[in-house]
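Colleague: Sequence first, then the predicted structure, then my questions.
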Amino acid sequence: MSNDDPRDASLESKFVLPNTWYRDDADSLSTSGVFFSGLVMVTRNRYLAWPGVLFALNSAINQHTLRAKEGSGGALGNLTLSFMALLASYIPFVTVTAAKIS
């Protein structure tokens, strides 16, 4: 028999399940980032946008594709939402001008 024959009993190895990174729980910092971004949109408090951006960046940096569930959105949507909330909170400083009283 050849050494590379798969039917050779001496080439057998014990079956071992692979180590996986799959986890079923949600990422709480990512959820907090979405919450802060929504809160910025509702309250128009621009100071709440910064923690949302930090949480979204943390979620994007700590993202593992092998840990993600099938069909999960990932961190890109959270990152986009937080930057849009930051932009929406600071855009009135650029577009709205004070009216002159004559």
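Modeller: Good, I have the coordinates. Numbering: from 1, shown residues only.
Colleague: going forward, measure contacts and count neighbours with C-alpha atoms only.
Modeller: OK.
Colleague: if we look at stretch 19-30, which residues are touching it?
Modeller: 55, 56, 58, 59, 66, 67, 68, 69, 75, 78 (CA atoms under 8 Å, 6 or more residues apart in numbering).
Colleague: Check stretch 57-75 too.
Modeller: Under the contact criterion CA under 8 Å, 6+ apart, stretch 57-75 has outside partners 20, 21, 22, 23, 24, 27, 29, 30, 56, 76, 79.
Colleague: cutoff 7 Å now
Modeller: Contacts with stretch 57-75, where a contact means CA atoms under 7 Å, 6 or more residues apart in numbering, come from 21, 22, 23, 29, 30, 79.
Colleague: on that earlier part again, mark which of the contacts of stretch 19-30 are buried, thanks.
Modeller: Neighbour counting over these (16 or more other CA atoms under 10 Å) leaves 55, 56, 58, 59, 68, 75, 78 as the buried ones.
Colleague: try this one next to it:
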Amino acid sequence: MSKALDDPRDASLETKYCVPGTWYSENFDGIGTSGMFLSGLIMVTRNRYIAWPSVLFGISSAINVHPLRAKDGGGGAGTLSNLLLCFGALIAAYLPMLMISNVSNATTAPLPTP
């Protein structure tokens, strides 16, 4: 009798497939993706002016994470890496201003004329 209840081929034991209630849908974070794209663009072009919107997108993505609406926990680690990438791009954009000195404007002694 217990064998009949455990038989996977028994049609009376079938249940309808349904997604668990905690899975909303595949979570697409457009703001986080935009922040990561801008961070990559900053690393390539060294444009300081788009570093600030990238940081704002990263902070917004970190604040608006919904761990129960997505499969696999909602990407808490992905949000942290996105935020670190945005801040890293901000630092990479402003770091050359602090490290590179403008040597061409330095006063030098004139060359002696023969």
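Modeller: Yes, it's here. This is a predicted model, so every value here is computed, not measured.
Colleague: The contacts of stretch 57-75 of the first structure into CSV, with extra columns for neighbour count and secondary structure?
Modeller: Rendered in CSV, the data for the contacts of stretch 57-75 of the first structure read as follows (neighbours: other CA atoms under 10 Å; DSSP: H, G, I helix; E, B strand; the rest coil):
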residue, neighbour count, secondary structure
21, 11, coil
22, 12, coil
23, 11, coil
29, 16, helix
30, 22, helix
79, 24, helix
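Colleague: Same list (these) but as CSV, adding distance to residue 45 of the first structure.
Modeller: As requested, the contacts of stretch 57-75 of the first structure are arranged in CSV below (distance: CA to CA, whole Å):
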residue, distance to residue 45 of the first structure
21, 37
22, 37
23, 34
29, 20
30, 20
79, 18
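Colleague: mind listing what the residue nearest the centre of the second structure touches?
Modeller: In the second structure, the residue lying closest to the centroid (CA atoms, centre = their mean) is residue 82, at 2.5 Å. Taking CA under 7 Å, 6+ apart, we find residue 82 of the second structure in contact with 32, 36, 58.
Colleague: which among the contacts of stretch 57-75 of the first structure gets closest to residue 50 of the first structure?
Modeller: The closest of the contacts of stretch 57-75 of the first structure to residue 50 of the first structure turns out to be residue 79 (CA to CA; 11.8 Å).
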